[in-house]
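Novice: Task: produce atomic coordinates for the following.
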Amino acid sequence: MKTSKKIGLYFGTFNPIHIGHLIIANYMVEFSDLDEVWFVVTPHNPHKIKKTLLEDHHRLAMVQLAVEDYPKLKASNVEFNLPQPNYTVNTLIYLEEKFPDQNFCLIMGEDNLKSLQKWKNYEVILERYHLYVYPRISEGIVENQFSSHPKIQRVPAPVMEISSTFIRKSIKSNKNIRPMLPPEVWNYLDEMNFYK
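Specialist: Take a look at the predicted model:
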């Protein structure tokens, strides 16, 4: 009989994935009870403008390159074939049907927790899934109606103040931001001349 794994889903456009994402995902898998973390590459976040995104397959390729050496971290393109825009609740239900043996949880930053009540069917998410929340410095600890929810677990992961937006702007202005990206991702971006 298959043993059920606890899988943390880390959603994002990862445009591009950077060391901040990797550090958080790796911390979650090493210092919480999660067995794996899947980077779910979102084709279109309903709250983001599509035109600023690199094509889906390029963002997925960079995530795959970034996690190659981390057996507990995986890249997932599950949302590529789901109706767009993608809503987390639909993806969770789809994954549950596709992998009935696995136990899926959500990983999110403190900032997302703040706006959770704006999410589609957020009550269903809270009822059925555990949320692992990592801190964001700009937000501090958010006290809201979810603060003491039994399904919400705060994980004291390192606070990462690197954003994909900052990386894209820096590349455009010809700054060397190599240390902020996994080397394979930097090489890919550089060869493809992305964000310039």
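Novice: okay, CA-based contacts and neighbour counts for the rest of this
Specialist: Noted.
Novice: Any idea how many residues pack against the closest residue to Ala157 other than its chain neighbours?
Specialist: Closest residue in space to Ala157, ignoring its immediate chain neighbours: Tyr134 at 5.7 Å, by CA to CA, 6 or more residues apart in numbering. Residues within reach of Tyr134, counting by other CA atoms under 10 Å, total 25.
Novice: hang on, Tyr134 packs against Val155?
Specialist: Yes: in this structure Tyr134 lies within contact range of Val155 using CA atoms under 8 Å: 5.3 Å.
Novice: now the residue nearest to Ala157: how far from Glu96?
Specialist: In this structure, Tyr134 and Glu96 are 24 Å apart, going by CA to CA, to the nearest Å.
Novice: do Lys196 as well
Specialist: Plainly put, Lys196 is 39 Å away from Glu96 if you go by CA to CA.
Novice: Also Ile7?
Specialist: As judged by CA to CA, Ile7 and Glu96 stand 11 Å apart.
Novice: and this one, so I can compare the two:
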Amino acid sequence: MQQRFLYITLSLTNQIMKIGLYFGTFNPIHIGHLIIANHMAEHSDLEQIWMVVTPHNPLKKKDTLLDDYHRLHLVNLATEDYPKIKPSDIEFKLPQPNYTVNTLVHLQDKFPKNEFSLIMGEDNLKSFHKWKNYEAILQNHEIYVYPRVSSEADNIEFKNNSKIHIINAPIVEISSTFIRENIKNKKNIQPLLPSKVWEYINHNNFYKK
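Specialist: Presented below is the predicted three-dimensional model:
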């Protein structure tokens, strides 16, 4: 199974670059994820986007997730035609459950010359104050925020912080939950997935039960 991890390449080349970390369980990855990642790669000062596959989100039950390496392979399939977007298994090697602050410390220690930034949705920014050691994250890293549809008032606590960059990215309202439910209900969701991702999911009968 061929994998393309920039995380490994950097350790060999000692290349310095500004990297955007797009964390997610990607269960499964869909075109909405790619639209956002590609927009960040093309319309911000981020040079590379790493799709960091999280083996265990502390807010999600692990038994609802597809096997870690299947999800990683789906990300690899989805991004192979995007040279600025790479899959990463970095969190597979860290203690679980995974907390972003621990991953960032690990990355900065391994690649001290590189600059790592976070990519998150506007809804996640609203709850950012609940993250473990969020003050340390904000002190040491920039955050790139893409918009989400929300009925709440525009009162984001961190929005005027100099480390926060609100990116005028397309609003994408596609969720992995929606895709899983529709596969289970035998609905056609092929337009919402990269073709190779759909083929792999369909071939292996994922999410059908």
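Novice: returning to that earlier point: contacting residues for the residue nearest to Ala157 of structure 1?
Specialist: The contact partners of Tyr134 of structure 1, taken as CA atoms under 8 Å, 6 or more residues apart in numbering, are 24, 107-110, 154-157, 159.
Novice: Quick check: nearest residue in space to the residue located most distally from the centre of structure 2, chain neighbours excluded?
Specialist: Distance to the chain centre peaks in structure 2 at Lys186, reaching 26.9 Å (criterion: CA atoms, centre = their mean). Once flanking residues are discounted, Lys186 of structure 2 sits nearest to Lys208: 7.7 Å by CA to CA, 6+ apart.
Novice: dump the residue contacts of the equivalent of Val185 of structure 1 over in structure 2.
Specialist: In structure 2, the residue paired with Val185 of structure 1 according to TM-score structural alignment is Val197. If a contact means CA under 8 Å, 6+ apart, then Val197 of structure 2 has 29, 74, 77-78 as its contacts.
Novice: Counting neighbours, go ahead and name the busier of Ile7 and Glu96 of structure 1.
Specialist: Neighbours were counted for Ile7 of structure 1 and for Glu96 using other CA under 10 Å; Ile7 has more, 21 against 14.
Novice: can you tell me how far the more buried one sits from His58 of structure 1?
Specialist: Here the criterion is CA to CA. By it, Ile7 of structure 1 lies 24 Å from His58 of structure 1.
Novice: Repeat that for Gly8 of structure 1.
Specialist: When CA to CA is applied, the distance between Gly8 of structure 1 and His58 of structure 1 equals 23 Å.
Novice: Likewise for Asn176 of structure 1?
Specialist: 21 Å.
Novice: quick one: which of those two has more around it?
Specialist: Neighbours per residue, other CA under 10 Å: of Asn176 of structure 1 and His58, the larger number sits with His58, 17 against 10.
Novice: And that one? What does it align with in structure 2?
Specialist: In structure 2, His58 of structure 1 lands on His70 (TM-score structural alignment).
Novice: Strands along structure 1, start to end?
Specialist: 6-12, 36-41, 73-76, 103-109, 131-134, 152-154 (DSSP state E).
Novice: The second one against structure 2, how far on average?
Specialist: Using mean CA distance after the TM-score superposition for structure 1, strand 36-41 of structure 1 ends up 0.3 Å from its aligned counterpart in structure 2, as a mean over the superposed pairs.
Novice: other SSEs contacting that strand?
Specialist: When contacts are defined as 3 or more CA pairs under 8 Å, 6 or more residues apart in numbering; DSSP states H and E, strand 36-41 of structure 1 sits against strand 6-12, helix 19-31, helix 56-67, strand 73-76.
Novice: Show the secondary-structure elements that the shortest one is packed against.
Specialist: Pointing back at strand 73-76 of structure 1 there. Contacting strand 73-76 of structure 1 under the criterion 3+ CA pairs under 8 Å, 6+ apart are the following elements: strand 36-41, helix 56-67.
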